[in-house]
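Participant: no sequence on hand, only this structure:
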């Protein structure tokens, strides 16, 4: 019995000391033990100027034409105006969407609200970037115009207000860098993981990996419904002369 108790005591002592022993063992590891050399990150040439598309980007709009877009209404050629390396909403012509579909992505887009100021709140320089055609990052002249916080510029419309208001004055160019993770659904259409969005507005983080509650809804509570893994993104015609330029995408 004494021998058994002695052995049991030694075992308990070893168990209680095991975290310390593990730490001491880790300290003795050479630096190389926590290094790996494969895979090698592929080389990408960044743009030569601020916001210029990197070498692995898909250029959606470079100021020349609307060949990458069609009408979201009927698939006809996009009818917005192209001038001075920018496209401008043609009111009542309808939303436009990309010909190409995207899932997880980094989207860079620049926009400017009209210099002629009309209206207030949601009636002032209103448009939107609808990722996958349904998850909206709001475009609005929020420079000196009050509206509901989850509907101002850089909000995830009707879900999350931006952390700060970084909107520039009418006519000045704003930049959005949007990092989007698409939602995942199982084979039965059940949601596995929600969509996530990070938005940098004019170099300032305004949406920090927020989890979307579902597609954008103007009225009511958003709810997910299963959809394709990749879908076009949409630019909104809300009747205001909002302009866009320098649009590119990197698949993630």
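Facilitator: Right, received. Where do you want to start? Computed from a predicted model, the values in this text were never measured in an experiment.
Participant: okay, CA-based contacts and neighbour counts for the rest of this
Facilitator: Fine.
Participant: count of residues packed around residue 149?
Facilitator: Look at residue 149: counted by other Cα atoms under 10 Å, it has 18 neighbours.
Participant: pasting the second one now:
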């Protein structure tokens, strides 16, 4: 979820998804049924980077990342081979821009997580960060282990668009994997979409999105739509939950040729 954290009361989150001037009911785009089946994942199997990959985070530093808020150095905390969201620093994104790609990352929800619904371990992987005021296209990261919420907002969803095919979430405190194939959208000279974006995604080795068509950029209120863009950074979200800092490690990407 981006913008408003639903839990005990309502509080304004730090996401840029809820831009000034948006009006309407965010619940209008929440889908609650049918329920997503729970699938127990197999043993942890994180992949080390292949020879042709761009290593975005190797556990040592954030040289390949920048702060979205300031454009300067990424302000998240690096320790013990992981990078952890730091309160108040905002989202971070890659300095390099990408078209279509294969991406791997590992994440961990704090073992002592509290809250419920969207206010529980919420973060996001933005597959293409398309500019100020537009977060791009979000693959949802949150704690969906015994934590009901609207199905197009749970772990593995294309946020507020397509629910995942399964819920393979591990317990909080355990490392988990996300593997993505992103086919970037294409636009004509007039800015019209000539081919939409597609996402194939696995969480903990379980297929959750199967060449899913993306209907446009992620929005918290209203319907998604496309705005023309070229190659774009990959972004990780600081959702504004200071007591629930999510950690990441082993992030790498392989650029893919564009399909005809």
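Facilitator: Nice, thanks for sending it over. Note that the structure is predicted; figures quoted are calculated from it, not measured.
Participant: so where is stretch 197-216 of structure 1 in structure 2?
Facilitator: Against structure 2, the aligned range for stretch 197-216 of structure 1 is residues 199-218 (TM-score structural alignment).
Participant: so who does the residue nearest to the spatial centre of structure 2 touch?
Facilitator: In structure 2, the centroid-proximal residue (Cα atoms, centre = their mean) is residue 125; its distance is 1.8 Å. With contact taken as Cα atoms under 8 Å, 6 or more residues apart in numbering, residue 125 of structure 2 is in contact with 138, 139, 140, 141, 234, 235, 236, 237.
Participant: am I right that residue 19 of structure 1 sits in a helix?
Facilitator: Yes - with DSSP: H, G, I helix; E, B strand; the rest coil as the criterion, residue 19 of structure 1 is located in a helix.
Participant: returning to what we had before: which of the contacts of residue 125 of structure 2 still touch in structure 1?
Facilitator: Mapping those onto structure 1 (both residues aligned by TM-score structural alignment, their matches' Cα atoms under 8 Å) leaves 138, 139, 140, 141, 234, 235, 236, 237 still in contact.
Participant: so can I have CSV of those showing neighbour count?
Facilitator: Output for these, formatted as CSV (neighbours: other Cα atoms under 10 Å):
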residue, neighbour count
138, 28
139, 25
140, 25
141, 26
234, 26
235, 26
236, 22
237, 25
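Participant: if we can go back for a sec, distance check, the residue nearest to the centre of structure 2 against residue 182 of structure 2.
Facilitator: 12 Å (Cα to Cα, to the nearest Å).
Participant: again with residue 54 of structure 2
Facilitator: Distance of residue 54 of structure 2 to residue 182 of structure 2, given as Cα to Cα: 15 Å.
Participant: those two: which is more packed in?
Facilitator: Neighbours were tallied for residue 54 of structure 2 and for residue 182 using other Cα under 10 Å; the higher tally belongs to residue 182 (23 against 16).
Participant: okay, now the equivalent of residue 102 of structure 2 over in structure 1: neighbour count?
Facilitator: In structure 1, the residue matched to residue 102 of structure 2 (TM-score structural alignment) is residue 106. Neighbour count of residue 106 of structure 1, defined by other Cα under 10 Å: 20.
Participant: which one is residue 106 of structure 1 nearest to, not counting chain neighbours?
Facilitator: residue 179 (4.6 Å; Cα to Cα, 6 or more residues apart in numbering).
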